[in-house]
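# let me see the structure of the following:
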Amino acid sequence: MIRCACIALVLAGALWSGSATAAVVLVYHHVSDQTPPSTSVTPARFAAHLDYLDENDFEVWPVERLLAAAIDGAERLPERVVAITFDDAYASVHRTAWPMLRERGWPFAVFANTDAIDAGHAPYMDWEALRELHNDGANIGNHSASHAHLIARQPGESARAWRERVRADLDQARQRISEEIGLEPEIFAYPYGEDSSALARLVGEDHEFALVQRSGAVGAHTDPLTVPRFPMASGFDSMERFRLAVHSRALPVTSAEASPPGDGVRDPVQSLRLILAEGDYRAGQIACFSSAGARLETRLAEGPPHRLDIAVDGQGSVGRNKINCTAPAADGSGDFFWYSFQWVQEAVLD
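This is a model prediction of the structure:
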């Protein structure tokens, strides 16, 4: 298993990353004004995002370097640093986003679901385009072969059969990327951003890190197999939200326990308990919100560690649901510490 718990590295990460105000991973899909808005940013908006990073002295690092520094303590993080990622390997990344990034000399990663590429489906890149990106320094990561809802069992499928099916899917994608690019991917991005403890165990057998699609920054307490990324798409890509995202910090959650317990596709959540380490945030001002934007009732038992109990009371709906918790930074900067919890309720939805 590639990803293991290493106490020395975790402690080193806590020491190094304490100097950073933000370590953020962004995720895009299409960069086009001709594709579905729910998975797209326009070229003009993408250019504005890049301009903001440039004008505000952000460093743009390869995602693997940022994660090794923020989580494992491999090196000291700069004050402002982001990584840029793209899921699904859409052609607009090669056609539109890459020239903008290449002009600035900025790295990025593309996560490829290989069955669609092998089938030559539009609007995906082909392997020649992905090799061109790789040869220019882009990281080509694993996004599964099928891009299926991997957390869900098929009707009548046993837990063992599910593991065998999912492992074969992950292995197929790794093999195809290795054959076409020349390197086995070390980072995985969950299809639809859907993760579970059982799926993470399979992913961790061959990948160093795994990325989800929910808001939050990366820090020493981040689970390396559940790394948050701020999704950017029309309606959620305004400059105001972008500024909030790239200046966010990682709320130091060391444990998240939903009640009733569940994993994968599960029953409604009634409550969530977070355990938080000390940090430069105002614990007494933590606020938590449902996917629909409703503020949730919370109860804080101050520590350290702090214990935060969140009343969800079944407010979720069928499909993906999130709880976002934020706390203002204690230094008066106006930045926010951020944590997001996700579950998939009753059934998967595209």
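# switch to C-alpha atoms for all contacts and neighbour counts from now on
Noted.
# can I assume E257 is in contact with L308?
No. The criterion here is C-alpha atoms under 8 Å, and E257 misses it with L308 at 10.5 Å.
# now do the shared contacts for these two.
Listed as contacting both E257 and L308 by C-alpha atoms under 8 Å, 6 or more residues apart in numbering are R273, L274.
# residue most distant from the centroid, this protein?
Distance from the centre of the chain peaks at G156, with 30.7 Å (C-alpha atoms, centre = their mean).
# ok, now how distant is that residue from V265?
Noted for G156: a distance of 15 Å to V265, by C-alpha to C-alpha, to the nearest Å.
# next: V212.
Distance from V212 to V265, by C-alpha to C-alpha: 16 Å.
# in this structure, mark out all the helices, start to finish.
In the chain, the segments counted as helices under DSSP state H are 7-17, 43-55, 63-72, 91-92, 98-104, 114-118, 127-135, 159-181, 197-203, 239-246.
# for the stretch 201-350 of the chain, what spans make up the strands?
Using DSSP state E, counting those that start in this stretch, the strands found in the stretch 201-350 of the chain span residues 209-211, 230-231, 249-250, 253-259, 265-266, 271-276, 287-290, 297-301, 306-311, 319-328, 336-345.
# out of these, which is the most enclosed?
Ranked by mean neighbour count, the strands of the stretch 201-350 of the chain are led by strand 249-250 with a mean of 27 (mean count of other C-alpha atoms under 10 Å).
# quick one, what contacts the nearest residue to T114 once chain neighbours are set aside?
Distances taken as C-alpha to C-alpha, 6 or more residues apart in numbering put A145 closest to T114, at 4.6 Å, once the chain neighbours are dropped. Residues near A145 by C-alpha under 8 Å, 6+ apart: N113, T114, D115, A116, D169, L170, Q172, A173.
# from memory V25 sits against T85, does it?
Yes. The pair V25 / T85 is scored as a contact, 7.2 Å apart, by C-alpha under 8 Å.
# looking at those two, which is more packed in?
For V25 versus T85, neighbours defined as other C-alpha atoms under 10 Å are more numerous around V25 (29 against 25).
# distance of that one from L170?
23 Å.
# and what of R153?
15 Å.
# the more surrounded of the two?
Neighbour tally, R153 and L170, criterion other C-alpha under 10 Å: the higher count belongs to L170, 22 against 17.
# in contact with that one: list those residues for me.
N142, S144, A145, V203.
# repeat that with 7 Å
S144, A145 (C-alpha atoms under 7 Å, 6 or more residues apart in numbering).
# same question for the one 10 residues further on.
If a contact means C-alpha under 7 Å, 6+ apart, then E180 has W127 as its contacts.
# quick check: it vs D87, distance?
Counting by C-alpha to C-alpha - E180 and D87 are separated by 18 Å.
# do you know which of the strands of the stretch 201-350 of the chain lies nearest D57?
Closest to D57 of these, according to C-alpha to C-alpha: strand 249-250, at 16.7 Å.
# another sequence for comparison is provided below:
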Amino acid sequence: MKYVLKLFAAALLVVLLNAVMPPSVHAQNSSESVPILLYHRFGPTVADSMTVTTPVFVSHLEYLKANGYVVIPLRKLVDYQLRKGPPLPPKSVVITIDDAHKTVYTEMFPLVKKYRIPVTLFVYPSAISNASYAMTWDQLREVKKSGLFDIQSHTYWHANFKQDRKKMSQQEYEKSVDMQLRKSKSRLEKELGATVDMISWPFGIYDDWLCAKAAEAGYVAAFTIDRRQVTGADSIMKLPRFLLTNANKGKAFEWIVAKPKPEQPKAGKGNQ
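The predicted structure is shown next:
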């Protein structure tokens, strides 16, 4: 009975969220769209499937600059979706990064400073100053101090909610989800002295119940890896992003940021 009541409460919260904040709060014009780009790691060579080489990242920034795109802070897009901010510039683009890999500091940070672009970094705190692949707290403070990095949550230890739900009891799962959402937020706010109220879903795993729990925990927006541009038809807790790999260059990258969207180019040398 208790479980049924909890499910009902979560469902009711989703309904209330959709009433108070309808799909992207029915942002001003559902025909408008903004691409959110998602990066993970950088380097001189492709170390894994999530690596975008530094030269390819530079080519992305150069293309945006040469073609009149405006890189805006993620916060501006969220405020606009929530009807708390002014209209966005034409050809707006948002840049995000997940995980806080050490190459964000060594490879990306110098370029962010060079091009003076705002970015949002989603972090899972358990790795910071612990894992050899991750940034340190001092590095996070340094990039935040630049004024170009907004640091937000990626759960506490990059939770796989799909696996957790299968192997845990419902009570254990609910407790784990609450911990992942709340502990990440509180730790980041304590270490960095900034408001943390946005989250990106690890592995792109989300559902209405998780969205409701995130809202309960104090998050105002959440981000997926659904591969399309943000429009007014999108839920504020399910905003899509383009996960970029090193193959997304040339025509493939141009298609991702294009407005209005042309037909997607076919894979091939001409799209590299």
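# ok so, going back, make CSV out of the helices of structure 1 and add distance to L225 of structure 1.
Listed next are the helices of structure 1 as CSV, based on distance: least, C-alpha to C-alpha, whole Å:
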stretch, distance to L225 of structure 1
helix 7-17, 14
helix 43-55, 27
helix 63-72, 11
helix 91-92, 27
helix 98-104, 27
helix 114-118, 21
helix 127-135, 23
helix 159-181, 15
helix 197-203, 6
helix 239-246, 21
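# deepest in the core, which of these is it.
For those, the highest mean count by mean count of other C-alpha under 10 Å goes to helix 63-72, at a mean of 23.
# pull the residues that contact that one.
9-10, 12-13, 17, 23, 74-77, 83, 109, 218-222, 224.
# what do you get for stretch 210-226 of structure 1?
Residues contacting stretch 210-226 of structure 1 (C-alpha under 7 Å, 6+ apart): 10, 13-14, 17, 22-24, 70-71, 187-190, 193-194, 200, 204, 209, 227-231, 248-250, 252-254, 338-340.
# one more: stretch 92-100 of structure 2?
34-40, 69-74, 119-124, 134-135.
# give me that answer again for 8 Å
Contacts of stretch 92-100 of structure 2 (C-alpha under 8 Å, 6+ apart): 34-40, 69-74, 118-124, 128, 134-135, 154, 200, 257.
# next step: those restricted to strands.
I36, L37, L38, Y39, V70, V71, V119, T120, L121, F122, V123, S200 (DSSP state E).
# against S176 of structure 2, how distant is the second one?
Taken as C-alpha to C-alpha, the spacing of L37 of structure 2 relative to S176 of structure 2 amounts to 29 Å.
# next: the last one.
S200 of structure 2 sits 17 Å away from S176 of structure 2, taking C-alpha to C-alpha as the criterion.
# V24 of structure 1 maps to what in structure 2?
Under the alignment (TM-score structural alignment), V24 of structure 1 maps onto P35 of structure 2.
# related to what we said a few turns ago, trace the residue nearest to T114 of structure 1 over to structure 2, please.
Using TM-score structural alignment, A145 of structure 1 sits opposite Y156 in structure 2.
# and D87 of structure 1, by the same measure?
Match for D87 of structure 1 (TM-score structural alignment): D98.
# for A109 of structure 1, same thing?
Using TM-score structural alignment, A109 of structure 1 sits opposite T120 in structure 2.
# isn't its match up against I151?
Yes. Look at T120 of structure 2 against I151 with C-alpha under 8 Å: they come within range, at 5.8 Å.
# more crowded one of these two?
I151 (28 against 21).
# I'd guessed the more buried one sits against K145; true?
No. The pair I151 of structure 2 and K145 does not pass the contact test of C-alpha under 8 Å, sitting 10.9 Å apart.
# next one: the equivalent of I236 of structure 2 over in structure 1 from A200 of structure 1, what distance?
In structure 1, I236 of structure 2 lines up with P224, judged by TM-score structural alignment. Using C-alpha to C-alpha, P224 of structure 1 is found at 10 Å from A200 of structure 1.
# and for R320 of structure 1?
17 Å.
# cool, and I71 of structure 1?
Taken as C-alpha to C-alpha, the span from I71 of structure 1 to A200 of structure 1 is 17 Å.
# got it, and A287 of structure 1?
For A287 of structure 1 relative to A200 of structure 1 (C-alpha to C-alpha), the value is 28 Å.
# what residues are up against P86 of structure 2?
Going by C-alpha under 8 Å, 6+ apart, the list of residues near P86 of structure 2 reads Y80.
# which position in structure 1 pairs with it?
So P86 of structure 2 corresponds to E75, using TM-score structural alignment.
# ok, that match to V10 of structure 1 distance?
12 Å.
# what's the answer for R104 of structure 1, then?
Counting by C-alpha to C-alpha - R104 of structure 1 and V10 of structure 1 are separated by 33 Å.
# likewise A311 of structure 1?
From A311 of structure 1 to V10 of structure 1 the distance is 31 Å (C-alpha to C-alpha).
# closest one to R273 of structure 1 among the helices of structure 1?
helix 197-203 (17.0 Å).
# in structure 2, what stretch matches that closest one?
Using TM-score structural alignment, helix 197-203 of structure 1 pairs with 208-214 in structure 2.
# and that stretch against structure 1, how far off on average?
Mean deviation of stretch 208-214 of structure 2 from its aligned counterpart in structure 1 after superposition (mean C-alpha distance after the TM-score superposition for structure 1): 1.4 Å.
# contacting residues around that stretch?
L7, A10, A11, L13, V14, L17, V177, D178, L181, A222, M237, K238.
# okay, now the second one: neighbour count?
Neighbouring residues of A10 of structure 2 were enumerated by other C-alpha under 10 Å; the total is 19.
# on that earlier part again, can you report how many residues lie near the match of D87 of structure 1?
24.
# now for the closest residue to it other than its chain neighbours: which residues touch it?
Nearest residue to D98 of structure 2 in three dimensions, chain neighbours excluded: F122, at 4.7 Å (C-alpha to C-alpha, 6+ apart). Neighbouring residues of F122 of structure 2 by C-alpha under 8 Å, 6+ apart: T96, I97, D98, D99, A100, I151, Q152, S153, H154, I199, S200.
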